[in-house]
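Asks: Please work out how this folds:
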Amino acid sequence: MLTINVAVLLAVIVVWRLRRRTEARSRFDEKLTVVIVLALGVLIAPTPAGQGIMNILGQLASGITQASR
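Replies: Model (predicted):
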């Protein structure tokens, strides 16, 4: 039996949709991409990988904030 991780499937869909030319996108297309990315974020957030990404982004943001002072 083949099992597919939903987060991996959504990541593949996001990459596939973002590779398309910008001129070919409609407003509905853009909104659908945003919804898919948000769903991917919700699925990834509670995982260890999601926590690691959040820590890295938090450190980057704090570094930028301190550098601008």
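
Asks: Only C-alpha atoms from now on, for both contacts and neighbour counts.
Replies: OK.

Asks: which residues sit against stretch 47-58?
Replies: Judged by C-alpha atoms under 8 Å, 6 or more residues apart in numbering, the contacts made with stretch 47-58 from elsewhere in the structure are 44, 45.

Asks: tell me which residues of it are tucked away?
Replies: Using 16 or more other C-alpha atoms under 10 Å as the burial criterion, none of the residues of stretch 47-58 qualify.

Asks: And this one, please, so the two structures can be compared:
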Amino acid sequence: MLTINVGVLLAVIVLLRLRRRTESRSRNDEKLTVIIVLALGVVIAPTPLGEGIGDFLGQLASGITDSSR
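Replies: Model prediction:
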């Protein structure tokens, strides 16, 4: 039986959509890309990878905040 990971499928769709030329995109096309990226974020967020990315970004943000003081 073949199973498809939804996160991997969304990541492939995002990569394919971002490879297209910027000039040929319509406003609706850009909105659809944003919705797909948000869906990918929701799918990845509860996984260990998503939590690791969230921790890394949190540390990066706190490091930037601390360096500006």
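
Asks: Confirm for me that residue 43 of structure 2 is in contact with residue 7.
Replies: Yes. Because the distance of 6.0 Å satisfies C-alpha atoms under 8 Å, residue 43 of structure 2 is recorded as touching residue 7.

Asks: compared with structure 1, how much does the longest helix along structure 2 deviate?
Replies: Scanning structure 2 for the longest helix, with DSSP state H as the assignment, gives helix 48-67. Taking mean C-alpha distance after the TM-score superposition for structure 1, the mean distance separating helix 48-67 of structure 2 from the aligned residues in structure 1 is 0.5 Å.

Asks: In structure 2, which residue sits furthest out from the middle?
Replies: When each C-alpha in structure 2 is compared with the mean C-alpha position (C-alpha atoms, centre = their mean), residue 69 comes out farthest, at 30.3 Å.

Asks: Many thanks, have a good one.
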